[in-house]
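**Q** got a predicted model here, sequence first, then my questions.
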Amino acid sequence: MRAILASWLTAQTGYVFTKKYLILISKYLEGCMVDRALKAARVMLKNSKIEDEVFSAELLNKGGNNRLYRIEGASNQYLLKSYFVCGTSHLERIKREFSFLEYANEYAPEFVPSPIAFDLKSGFGLMDFIEGSQKFNLKENPQFVSLATKFIKKLNPQRGRGAMLKLPDAAEAEFSFQGHFGLIHNRLRSLAEIEVSDTLDITARNIANKLAQNWPMVIQKACAKIEKYCLSPNANLPARFLCASPSDFGFHNAINPIIGNLRFIDFEYAGKDDPAKLICDFFEQVACPIPKKYEQIFISQIGKHFDDEDFISLRVEILRPLYVVKWICIILNVFRESGRKRTSFAHDINLASLHEVKALQLLKAQEKVEAIL
């Protein structure tokens, strides 16, 4: 936020402000935001007819794209989420998250926080606060992946098919191979927005160019498999395979609580989706990598749950290389202006910190590039 503030002040006044002055302004603005969060929490609790005296708000700075506040009440703790605003997209993200939380509390309540209220006008959402750790030793604790599998199964019971089909489509949901191709192609095109100002930007641009050059080959290989197995690139996934998906699914969006069961959080992209996409995202996200040894059992368990392990496995086989490309694009988002704005909104990042984030993301991107090209 400080870097954006510095740029804005310089653009408005023509002066370059010192670091000390910027820190003072940042602290003042942070105090204003905390006061606003506290007021919003009180209003939402009152409107929800929850009698609890709220007395403090703490900015947690743990959201990937949003600001998170721990709200202390006399009886309970709450999590207040301030959604990143970009046009009107935050409205859909808020509605999507709370509709999914309501659905999940019906079918898998032990795995998710309870929603309380949201306010589209202010861009806030309020839910239960879960005290716990976000550190997972997945290599030595297979029970976590087993619990993730159980969560997906509980989200998709046979008795809940009607309710699931009423969920909105997940963000970037696609149900045909051609749809998946188009989705990832658009993400590749967005990397053209990378502006070069230092050597890290040059490296990111080179990776983007390399992906663009090899993208036709990735599509060609996928189409060869589609033809080999007599599938249609344009046919939509049969309705019986549609699933309720958390979308941005992984242990980066999970909490191991001090008391109780593993909980999953952050459902602003959730909804109806292709289970093969869910599986690809689960294993290709880089925030909390899933060890390779769990892949086949996870794919098998999800496939069996939908009564066609071979079909789900085949879709994963075809889509997996495409989703490696997708995740490289996501990793490089910080090199785009829109990606930097999201990161700066959620975290107080100065120019030095931004340089470190870019360097780390480049390492992750290069590792994935080597795996696919």
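**A** Received the coordinates, thanks.

**Q** from here on, just use CA atoms for contacts and neighbour counts.
**A** Fine.

**Q** got the residue ranges for the helices in the protein?
**A** 2-13, 19-47, 89-107, 143-155, 161-165, 177-190, 199-228, 275-284, 295-305, 309-331, 337-346, 351-372 (DSSP state H).

**Q** so which of the ones you listed comes closest to residue 66?
**A** Ranking those by proximity to residue 66 (CA to CA) places helix 337-346 first, at 4.7 Å.

**Q** related to what we said a few turns ago, now the helices of the chain as a markdown table including mean neighbour count and distance to residue 268?
**A** Output for the helices of the chain, formatted as a markdown table (neighbours: other CA atoms under 10 Å; distance: least, CA to CA, whole Å):
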| stretch | mean neighbour count | distance to residue 268 |
| --- | --- | --- |
| helix 2-13 | 14 | 25 |
| helix 19-47 | 15 | 19 |
| helix 89-107 | 20 | 4 |
| helix 143-155 | 18 | 16 |
| helix 161-165 | 15 | 16 |
| helix 177-190 | 17 | 18 |
| helix 199-228 | 16 | 27 |
| helix 275-284 | 22 | 15 |
| helix 295-305 | 16 | 22 |
| helix 309-331 | 20 | 16 |
| helix 337-346 | 19 | 14 |
| helix 351-372 | 15 | 23 |
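
**Q** take the one below as the second:
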Amino acid sequence: MTHISPSQHGAQADYDPWQLAEHLLGRPPLALQPVGESGWNNHLFKVKTEEGLLALKRYPVNDLRGRMAREAAALWFLAAHPPSPSPRLLSMDPTANGMLLTWVEGEPISQSSADIATIDAMLACMAQLHQLRHSSTATNLVAASDAVFNVEGARRQIRQRMRRLDDARQQHPRLDDFLRRLQSLADELLPRAQEQWSCEDPLPSALRTLSFSDFGFHNAIRQPDGRIVFVDLEYFGWDDPVKLASDTLWHPAMALRGELRRHFCEHAVKLYEESGDHNIRKRFATMHPLYGLIWCLIVLNPFIASAQQAPALVGQANAQRLEAQLAMAHRYADTLKTGCHLTYHPAIPPEQES
């Protein structure tokens, strides 16, 4: 059973990591160690206790997306329908922006270490989540972050992400040139997609699936026994299976290509087709380029943060990073009209292709 620990510090507690661990444990930990680099959205710590290791996850104070609440709901839901593909939530305090989870022992999965077995584990997780859509409690779950259920939903995301880059494009003429190119592509692809979808109504609930949203082996740990555990459910919820599959293919942290890409693409589409989604291949062909266009904009997110800094504070290293992200966005744009079976991936510069 999950323990919810209300803070005694008022409406919004301000704990340092050690205090947060002590608050959620109910006693001081034996040791606390940061895990990896600080992410955009959270901080992770390894907590040593008398009983063993736990994971402490700390969320940002101004969490406008409600990542903690979304992840907690997902973890509770999966724990109630074993076997869960994810860690177990042990304790949390929403006012302190933190939770304790079971520690997952194992190794992160890299692009170089991923194999067909890794893809099959992902497909098995997708199949399990799709089956769980029939659960009576699944209706309590919200839509996944940035879920898309029709062409208008994609159009809205493209427009919003374009708008977020308004300040940055004023400071970076090459970014402005690229966004003009991308707008031309959007003006071509969106009407075509609307014609192919041929219906303005959202995707029927019966055809939707439960999705990790930010799904892939970049958010997975291979345990010593070979079992793969999927972590980071901050964007979990209902979505179109096409969005889940397409995002996985476009995601730069995955960079699926070659046989792994072919295997995932074919089996993912088949999974949902066999469950009654007989139009999924047509919908995939319609929407996959639009999701690629959205990814063109996602990889440009560093420009948004840079635009909030004074030009004199943007160092050479950051400038080089922005150039690299812009080059990546150009490669994404170059591949928008291709199908599923790319032998390369736009996230990887040609000189780094093996």
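**A** The structure has been received and is ready for your questions. Predicted model only: the values in this text are computed from it and were never measured.

**Q** before we move on, back to that, quick check: which of the helices of the first structure is nearest to residue 63 of the first structure?
**A** helix 337-346 (5.7 Å).

**Q** okay, angle between the closest one and helix 309-331 too, please.
**A** Angle, helix 337-346 of the first structure to helix 309-331, by axes from the mean of the first three to the mean of the last three CA atoms, to 10 degrees: 80 degrees.

**Q** sorry, back to before: now render the helices of the first structure as JSON lines, adding distance to residue 71 of the first structure.
**A** Converted to JSON lines, the helices of the first structure look like this (distance: least, CA to CA, whole Å):
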{"stretch": "helix 2-13", "distance to residue 71 of the first structure": "24"}
{"stretch": "helix 19-47", "distance to residue 71 of the first structure": "7"}
{"stretch": "helix 89-107", "distance to residue 71 of the first structure": "18"}
{"stretch": "helix 143-155", "distance to residue 71 of the first structure": "27"}
{"stretch": "helix 161-165", "distance to residue 71 of the first structure": "31"}
{"stretch": "helix 177-190", "distance to residue 71 of the first structure": "36"}
{"stretch": "helix 199-228", "distance to residue 71 of the first structure": "39"}
{"stretch": "helix 275-284", "distance to residue 71 of the first structure": "30"}
{"stretch": "helix 295-305", "distance to residue 71 of the first structure": "36"}
{"stretch": "helix 309-331", "distance to residue 71 of the first structure": "31"}
{"stretch": "helix 337-346", "distance to residue 71 of the first structure": "17"}
{"stretch": "helix 351-372", "distance to residue 71 of the first structure": "28"}
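
**Q** those: which one's closest to residue 117 of the first structure?
**A** Here helix 19-47 is closest among the helices of the first structure (CA to CA), at 6.0 Å.

**Q** same for that closest one, what does it pack against?
**A** Packing partners of helix 19-47 of the first structure (3 or more CA pairs under 8 Å, 6 or more residues apart in numbering; DSSP states H and E): helix 2-13, strand 54-59, strand 67-73, strand 115-119, strand 124-128.

**Q** so which of the ones you listed comes closest to residue 360 of the first structure?
**A** Across those, closest to residue 360 of the first structure is helix 2-13 (CA to CA), at 18.8 Å.

**Q** summarise which helices and strands that closest one is packed against.
**A** helix 19-47.

**Q** let's see that with 6 Å instead.
**A** If you count contacts as 3 or more CA pairs under 6 Å, 6 or more residues apart in numbering; DSSP states H and E, helix 2-13 of the first structure packs onto no helix or strand.

**Q** point to the residue nearest the middle of the second structure.
**A** residue 214 (1.7 Å; CA atoms, centre = their mean).

**Q** and it, what pairs with it in the first structure?
**A** Matched to the first structure by TM-score structural alignment, residue 214 of the second structure sits across from residue 248.

**Q** returning to what we had before: quick one: closest of the helices and strands packed on helix 19-47 of the first structure to residue 343 of the first structure.
**A** Residue 343 of the first structure lies closest, by CA to CA, to one member of these: strand 67-73, at 9.9 Å.

**Q** closest one to residue 80 of the first structure among the helices of the first structure?
**A** helix 19-47 (7.0 Å).

**Q** check the offset of the closest one from the chain's centre.
**A** Relative to the centre of its chain, helix 19-47 of the first structure is centred 25 Å away, using CA atoms, centre = their mean, to the nearest Å.

**Q** and if you look at stretch 254-274 of the first structure?
**A** For stretch 254-274 of the first structure, the distance to the chain centre is 11 Å (CA atoms, centre = their mean).
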